[in-house]
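Trainee: have a look at this prediction, sequence included:
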Amino acid sequence: MKNIFDKSVTEEVIGRIEKLSPKTQPNWGKMSAAQMLAHCAVTYEMVFTDKHAKPNAFVKFMLKAFVKKAVVGTKPYPKNSRTAPQFIISDEKEFLVEKKRLIDYINKTQELGENYFDGKESLSFGKLTKEEWNIMFYKHLDHHLTQFGA
């Protein structure tokens, strides 16, 4: 798994995002390119904003027990896999706005560095290691950039 905290990997991911256009079509799934960028930004919103409510104790237990391994494990996501409700983007989005927002989040994450994230509390999964944060960030971006051929 590539390390999203490494500046060269961050630049590579941003380069892949730069290859997208509003007209880029997915190889699978229903999202537009703008919706996909907004979808990918949700992971960062959960870290850097208060936009998303913290799950209650039961939901958090269920997420840790049944979802965490799939999200922070190295096994790739399957195509057309189910997503959490807060990640569903059904309204139209402005491509350039979403592209800039996602790139800004990726750069902020890289600049803060892996030590900032080591032991940091995840909204859904509790404390994660820097390796788990890396996998969660990179694997999700890679999955959706591959989805759009980037």
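Mentor: The structure has been received and is ready for your questions.
Trainee: going by C-alpha atoms from here, please, whenever you check contacts or count neighbours.
Mentor: Fine.
Trainee: in which helix or strand would I find Lys60?
Mentor: Per DSSP states H and E, Lys60 falls inside helix 57-66.
Trainee: quick one: that helix to chain centroid distance?
Mentor: 19 Å (Cα atoms, centre = their mean, to the nearest Å).
Trainee: how about the helices in the chain?
Mentor: 7-18, 33-48, 57-66, 68-72, 95-112, 114-117, 130-147 (DSSP state H).
Trainee: buried sites along the shortest one?
Mentor: To tie it back to what came earlier, the one meant is helix 114-117. Neighbour-count burial for helix 114-117, counted by 16 or more other Cα atoms under 10 Å, picks out 114, 117.
Trainee: ok, back up a step: and the helices of the chain: which comes nearest Ser124?
Mentor: helix 57-66 (5.7 Å; Cα to Cα).
Trainee: how about residues contacting the closest one?
Mentor: For helix 57-66, the external contacting residues (Cα atoms under 8 Å, 6 or more residues apart in numbering) are 124-126.
Trainee: okay if I get the residues you listed as a markdown table plus distance to Thr24 and neighbour count?
Mentor: Below are the contacts of helix 57-66 laid out as a markdown table (distance: Cα to Cα, whole Å; neighbours: other Cα atoms under 10 Å):
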| residue | distance to Thr24 | neighbour count |
| --- | --- | --- |
| Ser124 | 31 | 20 |
| Phe125 | 33 | 19 |
| Gly126 | 36 | 14 |
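Trainee: next up, a second structure to put side by side with the first:
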Amino acid sequence: MALPNIFDKSVTDEMIARINKLEADSKPKWGKMTTPQMLAHCNVTYEMVYEDKHPKPNFFMKFIIKTFVKNIVVGEKPYKRNSQTAPAFLITDSRDFTLERKRLIDYLNQTQQLGDSSFANNESHSFGKLSIVEWNNMFYKHLDHHMTQFGV
């Protein structure tokens, strides 16, 4: 079963509508992150695409990540609740809800406007080259998981 296409404007708009239903004090159905922390956590995926602020894994770590983590992240199977996350995605400090929400919406719009062809077989931060379907799954599945976590 294919996941919705985050590169499609209607799917992006639907995800943005879900994000806009969040409140700064929304409570998660599971997990310990606050809403601002969750938004900052979701932004990390896009920071790794659009910004140079996260160090890339060395050859050995990239091999391990591609071997054991890649299929979990880019496959269609939903994430399990309370799954372990990579260190770069751990957000433990307080964050500004409005700023993190705006950043995430801006990243989503940028990604949608670039379109899927901009990602075809591009090198990801940690997983090597990804197909359009793998990029879509990584982007959509992660956001859907956390929107569901927060009941939107």
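Mentor: Good, I have the coordinates. Just so it is clear, the structure is predicted and the values come from calculations on it, not from any experiment.
Trainee: mind listing what's buried in the helix holding Lys60 of the first structure?
Mentor: So, applying 16+ other Cα under 10 Å, buried residues of helix 57-66 of the first structure: 60-61, 63.
Trainee: between these, which is closest to Ile14 of the first structure?
Mentor: Within the buried residues of helix 57-66 of the first structure, the smallest distance to Ile14 of the first structure is 29.4 Å, found for Leu63 (Cα to Cα).
Trainee: give the equivalent position in the second structure for the closest one.
Mentor: Following TM-score structural alignment, the counterpart assigned to Leu63 of the first structure within the second structure is Ile65.
Trainee: ok, now Pro26 of the first structure?
Mentor: Aligned partner of Pro26 of the first structure by TM-score structural alignment: Pro28.
Trainee: burial of the closest residue to that match other than its chain neighbours, as a residue count?
Mentor: Using Cα to Cα, 6 or more residues apart in numbering and skipping the chain neighbours, the partner closest in space to Pro28 of the second structure is Phe150 (4.4 Å). Phe150 of the second structure has 23 neighbours, counted by other Cα atoms under 10 Å.
Trainee: now swap in Gln37 of the second structure and tell me
Mentor: 22.
Trainee: do the same with the one 5 residues further on
Mentor: Using other Cα under 10 Å, the number of residues around Cys42 of the second structure comes to 21.
Trainee: so it sits against His142, correct?
Mentor: Yes: using Cα atoms under 8 Å, Cys42 of the second structure is in contact with His142, at 7.3 Å.
Trainee: how much space between Asp13 of the second structure and Ile105 of the second structure?
Mentor: 9 Å (Cα to Cα, to the nearest Å).
Trainee: same question for Glu14 of the second structure.
Mentor: Where Ile105 of the second structure is concerned, Glu14 of the second structure sits at a distance of 11 Å (Cα to Cα).
Trainee: looking at these two, which is more packed in?
Mentor: The neighbour comparison of Glu14 of the second structure against Ile105 (other Cα under 10 Å) goes to Ile105, with 20 against 12.
Trainee: what's the counterpart of that one in the first structure?
Mentor: Checking TM-score structural alignment: Ile105 of the second structure goes with Ile103.
Trainee: ok, Asn56 of the first structure - how many residues close by?
Mentor: Counted with other Cα under 10 Å, Asn56 of the first structure comes out at 9.
Trainee: before we move on, what about Leu123 of the first structure?
Mentor: 15.
Trainee: what residue of the second structure matches up with it?
Mentor: So Leu123 of the first structure corresponds to His125, using TM-score structural alignment.
Trainee: quick check: that match vs Lys70 of the second structure, distance?
Mentor: 11 Å.
Trainee: likewise Arg81 of the second structure?
Mentor: Distance from Arg81 of the second structure to Lys70 of the second structure, by Cα to Cα: 18 Å.
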